[in-house]
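>>> Turn this into a structure:
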Amino acid sequence: MCLGIPGRIVEITDPANFMAKVDVSGVKRTISVRLLEKDMPEPDDWVLVHVGFAMAKIDEREALLTLAAVKKLGDAYDTELEAFDSSSII
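Have a look, this model is predicted:
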């Protein structure tokens, strides 16, 4: 199962290539924000992350509610977070 997980933008690491560091439940990874180039996120913005891409900007309330709901999935959430932790975009 692949889930979209809310993450908070920590920094825009490479604006020219639309790359940003995101924090998902304490796990920090570099992701692509290219799909949001018309509404670029900034540090402290929340985004919905799926397979290394920010799919949409979301507000903090929605992000926290979604994280709480996803955490209730138990193993599916843990598996998704482990996959996120072990992934990288080159």
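
>>> contacts, neighbours, all on C-alpha from now
Noted.

>>> the helices in this protein, which residues?
Taking DSSP state H as the test, the helices found in the chain are 60-71, 75-86.

>>> could those helices go into JSON lines alongside mean neighbour count and distance to Val49?
Conversion of the helices of the chain to JSON lines gives the following (neighbours: other CA atoms under 10 Å; distance: least, CA to CA, whole Å):
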{"stretch": "helix 60-71", "mean neighbour count": "14", "distance to Val49": "11"}
{"stretch": "helix 75-86", "mean neighbour count": "15", "distance to Val49": "10"}
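
>>> run this one through as well so I can compare:
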Amino acid sequence: MCLGIPGEVIELMPGHEDLAMVSVEGVKRAVNVGLLSEEGGVEPGDWILIHVGFALSKIDEKEAKASLEFLMGLGDAYTDELQALAESDIRP
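Next comes the predicted model:
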């Protein structure tokens, strides 16, 4: 199963305008945020919905927390997605 998971933008990656460091449940990974440029981009503190290393949309913190709560209830599917995120690295 593939899930879109919420994460918080920690920092924009210097020299790479399409990448941001994002935290998902303490797992920090570079995520491509280029798809959000038409929405005005992202800034540290923004919450985004991530799928396979790409930010698909901005979401508010309340929606992010509700989504995380729901995803934790999925058990293995969510755990597997977090493991895949932890093992990924798209930094140049």
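
>>> circling back to that earlier point, and Arg29 of structure 1, which of the helices of structure 1 is closest to it?
Nearest to Arg29 of structure 1 among these is helix 75-86 (7.3 Å), distances taken as CA to CA.

>>> Show me what that closest one is packed up against.
With contacts taken as 3 or more CA pairs under 8 Å, 6 or more residues apart in numbering; DSSP states H and E, helix 75-86 of structure 1 sits against strand 27-32, helix 60-71.

>>> Mind putting the helices of structure 1 into a markdown table with distance to Val47 of structure 1?
Formatted as a markdown table, those follow (distance: least, CA to CA, whole Å):
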| stretch | distance to Val47 of structure 1 |
| --- | --- |
| helix 60-71 | 8 |
| helix 75-86 | 15 |
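
>>> Give me the mean distance between the longest strand seen in structure 2 and structure 1.
Selection of the longest strand in structure 2 by residue count, based on DSSP state E, yields strand 5-12. On superposition with structure 1, the average gap between strand 5-12 of structure 2 and its aligned counterparts reaches 0.2 Å (mean CA distance after the TM-score superposition for structure 1).

>>> just how off-centre is that strand within its chain?
Centre-to-centre, strand 5-12 of structure 2 and its host chain are 5 Å apart (CA atoms, centre = their mean, to the nearest Å).
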